[in-house]
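Colleague: pasting the structure only:
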């Protein structure tokens, strides 16, 4: 069925006009029977939509509760148990499917794409407290310092036994030496060695004085990433995920 024929018939149905099949067929260069079939198809389709639109659901009367609880990060199973105590007679799958639809309908917060240029920025993070076992079964716990230049994807990694501020400064110095320079700005996670959490909130970060002094001496501008927004430093986050390649060497 041609789309232009269906669209013309939709217009006739919306205007509540019965078309002249022969005249429309000549205009669109199709058989009048095709026009009639399209008209009847649109009519039947509208009837079906109307029936679905007015069909009652067991979720009626509970949708607002489900949406409210879902925005509070409650699971579909917990919501089902909650509304079941309040008289809901449907099954868990109905609630689960509705939660899935509601999740898909939510508008995700936009994250501005960060464009990288030569020498502009670097990204820093830790792969924290990795525990692996040697061939004798002895556990070793360590962290891995991660430093990435997003434009060139040049990387520097260093294994450390702690994540203290002095260790961070030492690793940054080694990274500058390895990559041959210092970028204009460096993006950091909200680690305690960088951000003074007591004097910061969700929207405004306060760098601790010793770190601020080190950044000033090294002549780069520190940038604290927004919490729960890993996209802003995706390069180093991707590198942290690749550290799972160490797992085959366990034991």
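Modeller: Good, I have the coordinates. This one's a predicted model, so the numbers in the text were calculated from it and none came from an experiment.

Colleague: could you use CA atoms for every contact and neighbour count after this?
Modeller: OK.

Colleague: so residue 186, which state does it fall into?
Modeller: strand (DSSP: H, G, I helix; E, B strand; the rest coil).

Colleague: near it, how many other residues are there?
Modeller: 20 (other C-alpha atoms under 10 Å).

Colleague: ok, now which ones touch it?
Modeller: By C-alpha atoms under 8 Å, 6 or more residues apart in numbering, the residues touching residue 186 are 121, 122, 123, 124, 220, 221, 222, 223.

Colleague: for the first one, give its distance to residue 144.
Modeller: Going back to what we said before, that points to residue 121. 20 Å (C-alpha to C-alpha, to the nearest Å).

Colleague: now do the helices in the stretch 1-150 of the chain.
Modeller: Per DSSP state H, counting those that start in this stretch, the stretch 1-150 of the chain carries helices over the ranges 3-14, 21-28, 32-53, 63-71, 76-84, 92-105.

Colleague: in the longest one, what counts as buried?
Modeller: Spelled out, that is helix 32-53. Neighbour counts over helix 32-53 (16 or more other C-alpha atoms under 10 Å) mark 32, 34, 35, 36, 37, 38, 39, 42 as buried.

Colleague: and what of stretch 131-144?
Modeller: Taking 16+ other C-alpha under 10 Å as the criterion, stretch 131-144 shows 132, 142, 143, 144 as buried.

Colleague: these two touch, right, the first one and residue 248?
Modeller: Put plainly, it is residue 132. No. When contacts are counted by C-alpha atoms under 8 Å, residue 132 is not listed as touching residue 248 (10.2 Å).

Colleague: here's the one I want to compare it with:
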């Protein structure tokens, strides 16, 4: 019935003048499906739909479950659905292509589209057995059983030849010690160690890299020397050199982790290993066309045997470098520890050395140099451990500011009393209050003495009140000046008016002729 309804919709849109591409987009189906429906008569479509209803498919018993997954998570891939089915139904044996076609039909029938992101890759030569492992970190945000978001972190390893993978999860960011422990677990899982390990330029293992000169963290340098493997750091923005592990990170995120519900980290890691054995290392690899687990059985013989590492937790890292942050702290094991103010230099060398002695963290400028700071190691996470002697003595600056302002008044006693009251009433905003007083002194200096007297008399203990009173006094003075100017102008205008009222004497024409000497005779 659903297919028949879709057939009718295709023909209706075609009769309305829609082109094939528009019909496919509007109904969320492929253009090939549109062409197929347009070539069929109604009777043919009806017979075809009935035959589909009568024919049972191997995945029909799981149809409703798959539809609910797709509706809840439209971005599910057919590979992830295959893994979920095998997890829920361990006895199910079915090919990946069958599931892909079934999922494709479900998406078309129920109009559940999927957004596809394509990325270009360049093919690289295959490496010999036991030669290389690529390593990378990832993170993902999921929902837990309480429907709250949680952020999980993971590290992945992949043998470059067989594509045999290992993954381990944490509920917090990794430390260098976590990274070393996971390396040991990965070597145990692989059954040996390769000749070379490939990494990004991650802060967990490197301090800096300059034109090939690599400086490792103290802990990882000690571990590398003990295990004696070759280390290769990828250039920035160079995915081709570590494309295998990037694909694994994406695979772990979108085939295993995405849309799962998180319970606790131990159960999550158990499910991750089960997924590796069931899907991650068992399914045929798209490039090699072989199962990683089967190829690993051969590659394992080419790996170097690994003896138990007894000194992972030892003090090989007694001298570790850290970088001083702009706020004059260093970071160690997810906490921040202060150093004296001014240790950080904007364009200088901000590297310091730290040593661990029992429960104490010692910070030095040089490995054997003077001690910059000592702190008791914190057992928590995300804490700021600060020595008060490392901070700026802000009280000295405030006191000097107060004295500077008091000296600008003629009556120092009154000014001192007012500033003292400000400090009592606004302990958290003393600097802001003093800045307002300074502003008023700059703009209304002549009125400030009188304004100060008024404020103390009326008990107005606020810099804003002092400023407003001084501003009011200044405006009053301006008003008086304007009025006086107007009065003066009025007196001048009266004198001019009186002068204009004096009329000139008008003479007869005969008088002017007589004065000119009888010219009119």
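Modeller: Noted; the coordinates are in hand. The model shown is predicted, which means the values in this text are computed figures rather than measured ones.

Colleague: which among the helices of the stretch 1-150 of the first structure is found nearest to residue 163 of the first structure?
Modeller: helix 63-71 (35.5 Å; C-alpha to C-alpha).

Colleague: mind listing what the aligned partner of residue 206 of the second structure in the first structure touches?
Modeller: Matched to the first structure by TM-score structural alignment, residue 206 of the second structure sits across from residue 195. Residues near residue 195 of the first structure by C-alpha under 8 Å, 6+ apart: 205, 206, 207, 208, 224.

Colleague: redo that, cut-off 10 Å
Modeller: Residues in contact with residue 195 of the first structure (C-alpha atoms under 10 Å, 6 or more residues apart in numbering) are 188, 189, 205, 206, 207, 208, 209, 211, 212, 224.

Colleague: touching, the third one and residue 191? I think so.
Modeller: This means residue 205 of the first structure. No. If you go by C-alpha atoms under 10 Å, residue 205 of the first structure and residue 191 don't touch, sitting 11.2 Å apart.

Colleague: between these two, what contacts are shared?
Modeller: 197, 224.

Colleague: of these two, give the one with the bigger neighbour count.
Modeller: residue 205 (19 against 14).

Colleague: A helix includes that one, no?
Modeller: No. Counting by three-state DSSP, residue 205 of the first structure falls outside a helix, being coil.

Colleague: that one and residue 138 of the first structure: what is the separation?
Modeller: To residue 138 of the first structure, residue 205 of the first structure is 40 Å away according to C-alpha to C-alpha.

Colleague: report the buried residues of stretch 195-203 of the second structure.
Modeller: So, applying 16+ other C-alpha under 10 Å, buried residues of stretch 195-203 of the second structure: 197, 198, 199, 200, 201.

Colleague: in JSON lines, list those residues along with distance to residue 454 of the second structure.
Modeller: Formatted as JSON lines, those follow (distance: C-alpha to C-alpha, whole Å):
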{"residue": "197", "distance to residue 454 of the second structure": "78"}
{"residue": "198", "distance to residue 454 of the second structure": "76"}
{"residue": "199", "distance to residue 454 of the second structure": "72"}
{"residue": "200", "distance to residue 454 of the second structure": "69"}
{"residue": "201", "distance to residue 454 of the second structure": "67"}
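
Colleague: farthest pair in those?
Modeller: Largest separation among those by C-alpha to C-alpha: 197 and 201, giving 12.5 Å.

Colleague: list residues touching both of the two?
Modeller: With C-alpha under 10 Å, 6+ apart, residue 197 of the second structure and residue 201 have common neighbours 232, 233.

Colleague: which position in the second structure pairs with residue 231 of the first structure?
Modeller: Residue 231 of the first structure is assigned residue 240 in the second structure as its aligned equivalent, the criterion being TM-score structural alignment.

Colleague: residues in contact with the closest residue to that match other than its chain neighbours?
Modeller: Using C-alpha to C-alpha, 6 or more residues apart in numbering and skipping the chain neighbours, the partner closest in space to residue 240 of the second structure is residue 122 (6.6 Å). For residue 122 of the second structure, the contact set (C-alpha under 10 Å, 6+ apart) comprises 239, 240, 241, 243.

Colleague: check residue 159 of the first structure too.
Modeller: Taking C-alpha under 10 Å, 6+ apart as the test, what residue 159 of the first structure contacts is 126, 127, 142, 143, 144, 145, 146, 171.

Colleague: what does residue 219 of the first structure give?
Modeller: With C-alpha under 10 Å, 6+ apart, residue 219 of the first structure has these contacts: 182, 183, 184, 185, 213.

Colleague: confirm that the second one sits in a helix.
Modeller: What that stands for is residue 183 of the first structure. No. Membership of residue 183 of the first structure in a helix is not supported by three-state DSSP, which gives coil.

Colleague: just to check, residue 231 of the second structure is in contact with residue 212?
Modeller: No. Residue 231 of the second structure lies out of contact with residue 212 (C-alpha under 10 Å); the separation is 11.8 Å.

Colleague: tell me, what's touching those two both at once?
Modeller: The contact lists of residue 231 of the second structure and residue 212 share no entry, where a contact means C-alpha under 10 Å, 6+ apart.
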